[in-house]
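Visitor: Provide a 3D model corresponding to the input given below.
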Amino acid sequence: MLRIIKTTPLIILLLATLTPFKNFAQEKKKKPQTVLREVQRHKMRSRDSLLRSLNKSDTSINSLLQRVEQYTTTFNQINNSLSEGLDTAEVCQGLPPVVKRLNKIDSLTNTHKSSTLRYLFVLRDNLDRIQDKLEGWQADLEDVSTKLIQNQTELIKFFKDTTLRFVPADSALRISYFEQRRSVRQLFRSTDSVNRASLSKVNVLQDKLSIAYTKVLDETDQIDLKIKRFAIKAMAGESEYIWFAAIQVDDFKAALKSTIKLNKVLFYYFIKSETVTHYVSVLFLALIFIWIIFTRSKTLHYHENPQTILDQANFINKKPVIAALLVATAIIPYFYSHPPVVFLETLFLVSMIFSLVLVKNNFSQLSYSFLKRLFGLTIIYGISNLFIQISNIDRYVVLLLSIASFVTGLIFYKKVKQSPNDHLPYTGLALKIFIAMQFLAFLLNVTGRFSLAKIVGVTAVFNLWLLVILFFVVQIIVQALFLQFQVKKEGNSIINWLDYNILQKKFRNVLVTIASLLWLFTLLQNLNIDDWITDNVSDILGESRSVGGASFTFGGFVIFIAVIWLSSIVSKIISYFYDVSAQRVTDLSIAKKKNRTSTLLIRLGVFSIGFLLAVAASGFPLEKLTIIISAFGIGIGFGLQNIVNNLVSGLILAFEKPIQIGDIIEVDNRSGTMKEIGIRSSKILTSEGSEVIIPNGDLISRHVVNWTLSNSNRRVELIVAVMYGSDIDKVKTLLKTLLGNREDIMKTPGPSVFLNGISESAVEFRIFFWADDISTTLELKSKVLADIHQVLSNEGISLPSSKKDLYLHFPDGVPPQNLIEEAGDEKVIKKEINKNDPGQDQ
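Guide: Coordinates of the predicted model:
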């Protein structure tokens, strides 16, 4: 008993001790894993707070290690980008030659060699190309510098990071942390050294570029000032009258030598520097050549009468290779920006030769003879145009060229007046301008204004030739387009969707406009006033003006009008293809007619988008647009009700679609087929061929009969009359059988025959039947009437006649002859009484 009493407290103590641990283990198993993570994170944050309070560290050792790893990754990325090298090789290699050329231009600008206008323009063209190249290099170096500055920002961030200076409290992790921090610091030093060296190199290059760019601007300003002074001097007179000028051979030799040397350098540099444009030009030449040759070949192989077609494309038919090369050589010079004159004249010489060949084979001998003489004069003019120094021999040569050109043009003009139809179009007008310019060049040269005389003479011959060249270019392109439409086409080819007559007219107008602009641009270039006009026009268009607190520019208005015009062109093109695709369908179902009606919505949508783009592109403040809309609202309230009513009605017609293109309608005693639904008005094509224009408001407010709104069926009514006394049931049976056996008459609803009336001479039947297509109603009605007449005739049923039968009843016992004699005697007596009675005439 005593032993039990002694052991009991021990057992109770043991149970009390074990029970809490058991319960705790059960509770631990019941907690989810997320709770355990939160507990551990909370404990870690608590320890970090304690360490921060003790100034041992600002974060956990894991955070420090992660930061070190992040810096290591960043530095490795910087090293990798720097190891690839900076994109400055082109600048390093190209800048010294550019600086050398600038020094050469500076020395030339300050010498007597720059005394001619041609030489000044050559120098300025070089400066323009150098300026463009320097601007490109500056943009490239700016990108490299920005990248290096970003790298340096990351390096400085590491250098200023104070958290890496703290020491972890854990001695076991401290050694590992110190090793990683030491390695990242070594990586930092090497990376910082390379990045600073690269940044310094780029900054030096940028400084050199800035110096060169500033020098280019200074030289350009100096040359522009010289050009301005030269223009004033040229107008006032550069030298004495021509009879006071003595011939100096040495000056001509020096000028010729320097001209050849400079043009060789310019041509070599141009060929070397414009590689991309050269490839584009060669590709354009290949495409034009393939298009013209392939179209001609396809016409010969696949067309039924190829010679008839090719006779309408005589330039391509007779000289296809020359035609293709002429188009290419005439257009390629416009691909380049400020090409050297020797390159332009080389291509121009080739174009002139091709034009001469075409003139010889297609026009009169007089035109060919004149252009052949002009060709020789143009070659001498072109050589003189290349000279960069003034010489007296050159002056005399230009004088003789002016006289020869004037006489040649005058003789040819007299012959043209005798037979104007045998030459190129507008030959007479072009010759008048040419003769006047050559006479002006002669006067300028005689009075001592040699530079102006050369400019005017060169412009006269070059632009006259350019008129001939552009004429052939337009004709060749139009002829190639014509052949393209004549060759054998696939059924789904887009060419089948186009109307060549409309396209030819529009496309020819576009080509003539472009050719006129190119001719005008070349004229300004030959007169050396293209840059001056460009600068002045840019200043006028770009200058900001203000009206009523709103600022605007003329350039914005030009952009606005241009975008609106382009959007209208695009909307017309889209609606044309959309409408043509519907017109190619033979059966106009309801869905297809609705698709054609949607053309109006497409045009409105494209035009609206174009208007918004025009407003945005022009820079017009949108908040001012509300003022304009308010002004329009006032105008609408006073005088534009009808216009707005028609516009809104057009939108209602487009969205609601009560009338579609192709519907047969009646409105205000006018009937016809709906041809077009426009924004303000619509067009109806009547059966007589006339087009009636109806405001859209009338189609909404008036009573409109639409025969084809839901279907194209039409009920036909006929009235048929037979002789009085005919068998009514037989006639009805014949008519029903006739109508029921026809396939062009609808079965549902079926035809009907009714007795319409009985007169003293005829029996009338009223016939109703349905035609499935309203457009065939008249033709079907004619055929049915012909068949009815044939059936009734075959069955012996007579039609009513307009003759009336007279039945006479004589009294019994009286012969007809006595009655006739008595009647005759009565007439004689009455006639005598009338003659004796004087009052009968009253």
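Visitor: rest of the way, CA atoms for contacts and neighbours
Guide: Fine.
Visitor: how close does the residue nearest to residue 772 when sequence neighbours are not counted get to residue 779?
Guide: Spatially, and ignoring its direct neighbours in sequence, residue 772 is nearest to residue 713 (4.5 Å; Cα to Cα, 6 or more residues apart in numbering). In this view, residue 713 and residue 779 are 14 Å apart by Cα to Cα, to the nearest Å.
Visitor: show me which of the two is the more surrounded one.
Guide: residue 713 (16 against 9; other Cα atoms under 10 Å).
Visitor: my read is that that one contacts residue 773, right?
Guide: Yes: taking Cα atoms under 8 Å as the contact criterion, residue 713 and residue 773 are neighbours in contact, 5.3 Å apart.
Visitor: how many neighbouring residues does residue 709 have?
Guide: Using other Cα under 10 Å, residue 709 has 17 neighbouring residues.
Visitor: contacting residues around it?
Guide: Listed by Cα atoms under 8 Å, 6 or more residues apart in numbering, the contact partners of residue 709 are 590, 658-660, 663.
Visitor: of those residues - the most surrounded one?
Guide: Using other Cα under 10 Å as the contact criterion, the top neighbour count among the contacts of residue 709 goes to residue 660, which has 28 neighbours.
Visitor: is that residue in a helix, a strand, or coil?
Guide: Using DSSP: H, G, I helix; E, B strand; the rest coil, the three-state assignment for residue 660 comes out as coil.
Visitor: now it: how far from residue 654?
Guide: Applying Cα to Cα, the value for residue 660 to residue 654 is 9 Å.
Visitor: so what's the residue count around residue 401?
Guide: Taking other Cα under 10 Å as the definition, residue 401 ends up with a neighbour count of 22.
Visitor: now swap in residue 480 and tell me
Guide: Using other Cα under 10 Å, residue 480 has 26 neighbouring residues.
Visitor: so it is in which element?
Guide: Remark: residue 480 resides in helix 450-486, with elements defined by DSSP states H and E.
Visitor: check residue 367 too.
Guide: Using DSSP H and E, the element containing residue 367 is helix 365-385.
Visitor: please provide the structure for the following sequence as well, for comparison with the first:
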Amino acid sequence: MLAPLHALAQDAAKTTPGAPPPLAPAVTQDAAHRVEQAYLKLGRISGAVRRGVDTEELAEELPEVEANLKTIRQNLTQYSSVINLKQVHLFQILLTDMQAQLGTWRTALATQGQQLTRMQGQLDSLGRYAITKQPDTTTALGRTTARLQRKQRRANLLIQRNQRTVTQLQTRVSDCYIQALELQDETREQLRRFNRRTLDPSNPPLWRAAAVDANRQAAAGQLVRESYTSQRRLLGYYFSENWYFGIWMVLLGAVFFAWVFRNFRVVNAATNAAKQPFRYLRPLPLAGTLVVVFSMAPFFDLNPPAAYTDLLELLLLLTLSVMLGRSWPRRQFLYWLSIVGLFFGLTFVYAANEPSPGLRWAMLLLNLIAIAVGIGFRRELQRGPRLAAFVPPVLVLFMLLNGLAVLCNLTGRLSLAKVCSSSGILGLTQIISLSAFVRLLTEAFHLQMQRSRLAGGVAAHFNFRKIEQGLRLGLSIVVCGLWLMTFTSNLNIFRPLYGVLDHLLSTPHHMGTFTFTVGNIVAFFSIVYLSVLLQRYVGYFFGETDDEFNSDPDRRGSWLVAIRLVLLAAGFLLATMASGLPLDKITIVLGALGVGVGLGLQNIINNLVSGIILIFERPFQVGDFIEVTGKTGRVKDIGIRASKLISLSGSEIIVPNGDLLSGHVINWTLSNNHIRVELGLKLGPDTDLDRAKEVISQEIQENPNTLHKVAPEILLSGINGQVYDLKVLFWINNIRQEQALKSEILAGIHRRFTQEGISLT
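Guide: This is a model prediction of the structure:
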């Protein structure tokens, strides 16, 4: 486009009949240069307009948000008498999400509007290039200028059109944002009404209950149907905005299934894993995988739609019933089926917005049956195979809530009765499912242990029983916390409790010039506890074992103690940083305490420093056979303050590190495990000593556990009357087999002497 501009001066110099006189060459060249600059600037503006204003996606999604706001307003105004608490919570969550999205759109549209205003100013500034309003089209310069003007007008129209689009979208987005704020206020007001309605006796006592008007009941049922019909759009919007929850659920199920299925296949190839004590796991863990997925699904979102939670609960009950049917004793499983039946029965009778007296009596009967089932189930758990320790307390809570629901139903507080009864049955089914979830994970870990033992290596030396106990304890704490969150959400007290807890932990307290919070203190002690727990178990990940009867334990360096010290120091540092305490003040306090610690805890500090010296000096290692202060044993552990020895009789000897560093330590296995053994023999007077020595030497040399490169020494130590006293000295490979080898060689010498006719006295 700009190529002909370099020849405009020459073309303009040519005259035609009737044309005005030609411009001076310098003037023409200057005009061509200005036109060229204008073309470049206009091209940049046009490209920026096309690239910068992209509102198609926003324009497509905004109508859906407007329709959702209309649906929420319709439910809060027209159907306010039939919506329940979970639906109002759903409205609140959706409004919060829509407010965040609308806020993002407002910011984007404001930025685009500013860009268009800036581009418009740049377009208006092209007038400084002195483009004539009516260029002479008979010349090349004039024709180029005319094309430039047309392009400028098109760019101007494009900017104006985009400005109108952005302005219209800004108006609609602002209107939706204001509607969302108003509806948030309305949902908060609805929640306050629900709280007041729950505690107030909104219905007459059960013995005075009157029949519900059929027309009124039909009208209420019609409102319920219309409300659910209008909420289908909201459910679709919820699932479209939270689709990644499904991805996480599928990924969790796939990982668990592949993990268990592969481990079963490997273990079954070597042993028979089916005979192992797996209560819930199967070689094809379909039911177990579904239980794991459906047990964890509610915790991906604590405020899902009621239809979504009902569907998850239904799927969980079905898959859990399949798994428990082949795992629990018959009587326990019958109680479980009774609990499932109560769940469906209570769900059905609570579906009525204005229940008739008959349904209220049915609620009362179901609550009484629930109490009876809870009592029987608790007794059965005491007799038969027990569940996790956290199930019986929830079972007692289930009975108490059903008893409270009976009282509320009798006194007319029907809303509170529904809350108590539904929370009780949901809490019980969820805690049983979480108990199965913990058992499934521990069994899967046990299966992984078996595979690790088959694979050998460091994992084969793990103390899996202790690790499994820690895993079960940790999982139990986690699932109890998760259950408590969902249980309080069902009771509609999660938010108040969370607010109280947040206020308790985050409120600053002042002590002089020092400011702290309870949350900082909790974080400090929690991190210190975790670091202590981690250093206690870290040895198991480096091959440490508690098997005291291993004949040849691995020798591990004292660097394991260094790792423990590093973990403790790092944990204390992280705890200090998390507590918010200034490091300079801590240094001053530690310096002040150092004098008192040095004076009052001299022995402890001495042992601690001695332990650190032992780490780097390494006079012995874990697994060495040492003798100190008259005590002999194998080193089990080198601790920070003291070390542990295992004596030959199996007792554990705790020796302070200060004694190990300052006392005389005999290390029998510092460089090797060899030890010289001494045997005493008494031979008769008619014994051929040379032949006897040859037989003894052969027996020692043929034993594979003796040191063959050093010949045994057989010495005549004395002649006592008619008896020859022989002293036999030889080396063995392993000090831990000293007594067993002495017995074995003595038995072999006696057998050979008997064959040779040599008598022992």
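Visitor: and whatever helix or strand comes next after the helix holding residue 367 of the first structure, what other elements does it pack with?
Guide: For helix 365-385 of the first structure, the succeeding helix or strand toward the C-terminus, using DSSP H and E, is helix 392-418. In terms of contacts (3 or more Cα pairs under 8 Å, 6 or more residues apart in numbering; DSSP states H and E), helix 392-418 of the first structure is packed against helix 249-273, helix 365-385, helix 427-446, helix 450-486.
Visitor: how far does the third one sit from its chain's centre?
Guide: What that stands for is helix 427-446 of the first structure. Average the C-alpha atoms of helix 427-446 of the first structure, do the same for its chain, and the two points are 39 Å apart (Cα atoms, centre = their mean, to the nearest Å).
Visitor: can you list contacts of it?
Guide: By Cα under 8 Å, 6+ apart, the surrounding residues in contact with helix 427-446 of the first structure are 241-242, 395, 399, 402-403, 405-406, 409-410, 413, 416-417, 420, 450-454, 456-457, 460-461, 464.
Visitor: tilt between that helix and helix 365-385?
Guide: Direction vectors for helix 427-446 of the first structure and helix 365-385, defined by axes from the mean of the first three to the mean of the last three Cα atoms, to 10 degrees, enclose an angle of 30 degrees.
Visitor: tell me the buried residues in helix 427-446 of the first structure?
Guide: When neighbours are counted by 16 or more other Cα atoms under 10 Å, the buried residues of helix 427-446 of the first structure are found to be 427-428, 430-431, 434-435, 437-446.
Visitor: again, but for stretch 664-673 of the second structure
Guide: For stretch 664-673 of the second structure, a neighbour-count test (16+ other Cα under 10 Å) marks 665-669 as buried.
Visitor: what's the farthest-apart pair in the residues you listed?
Guide: Largest separation among these by Cα to Cα: 665 and 669, giving 11.7 Å.
Visitor: list residues touching both of these two?
Guide: Overlap between the neighbourhoods of residue 665 of the second structure and residue 669 consists of residue 626, taking contacts as Cα under 8 Å, 6+ apart.
Visitor: quick revisit: need the helices and strands packed on helix 392-418 of the first structure in JSON lines (columns: distance to residue 502 of the first structure).
Guide: JSON lines is the format used below for those (distance: least, Cα to Cα, whole Å):
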{"stretch": "helix 249-273", "distance to residue 502 of the first structure": "42"}
{"stretch": "helix 365-385", "distance to residue 502 of the first structure": "32"}
{"stretch": "helix 427-446", "distance to residue 502 of the first structure": "28"}
{"stretch": "helix 450-486", "distance to residue 502 of the first structure": "12"}
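Visitor: residues in contact with the equivalent of residue 405 of the first structure over in the second structure?
Guide: The pairwise alignment with the second structure assigns residue 405 of the first structure to residue 367, based on TM-score structural alignment. The contact partners of residue 367 of the second structure, by Cα under 8 Å, 6+ apart, come to 402-403, 405-406, 421.
Visitor: going by distance to residue 748 of the second structure, which of these wins?
Guide: Within those, the smallest distance to residue 748 of the second structure is 78.2 Å, found for residue 402 (Cα to Cα).
Visitor: surely residue 732 of the second structure meets residue 676?
Guide: Yes: the criterion here is Cα under 8 Å, and residue 732 of the second structure meets it with residue 676 at 6.4 Å.
Visitor: more crowded one of the two?
Guide: Between residue 732 of the second structure and residue 676, residue 732 has the larger neighbour count (other Cα under 10 Å), namely 23 against 14.
Visitor: aligned partner of the more buried one in the first structure?
Guide: Counting by TM-score structural alignment, residue 732 of the second structure lines up with residue 771 in the first structure.
Visitor: does its match really touch residue 714, like I thought?
Guide: Yes: in this structure, residue 771 of the first structure sits in contact with residue 714. The criterion is Cα under 8 Å, and the distance is 5.3 Å.
Visitor: any residues in contact with both of those two?
Guide: residue 777.
Visitor: max-length helix in the second structure?
Guide: Counting residues, the longest helix found in the second structure (DSSP state H) is helix 140-199.
Visitor: just checking, what packs against that helix?
Guide: With contacts taken as 3+ Cα pairs under 8 Å, 6+ apart, helix 140-199 of the second structure sits against helix 8-13, helix 25-52, helix 56-77, helix 85-124, helix 414-455.
Visitor: same list, these, but as CSV with distance to residue 212 of the second structure please.
Guide: Formatted as CSV, those follow (distance: least, Cα to Cα, whole Å):
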stretch, distance to residue 212 of the second structure
helix 8-13, 94
helix 25-52, 62
helix 56-77, 24
helix 85-124, 23
helix 414-455, 15
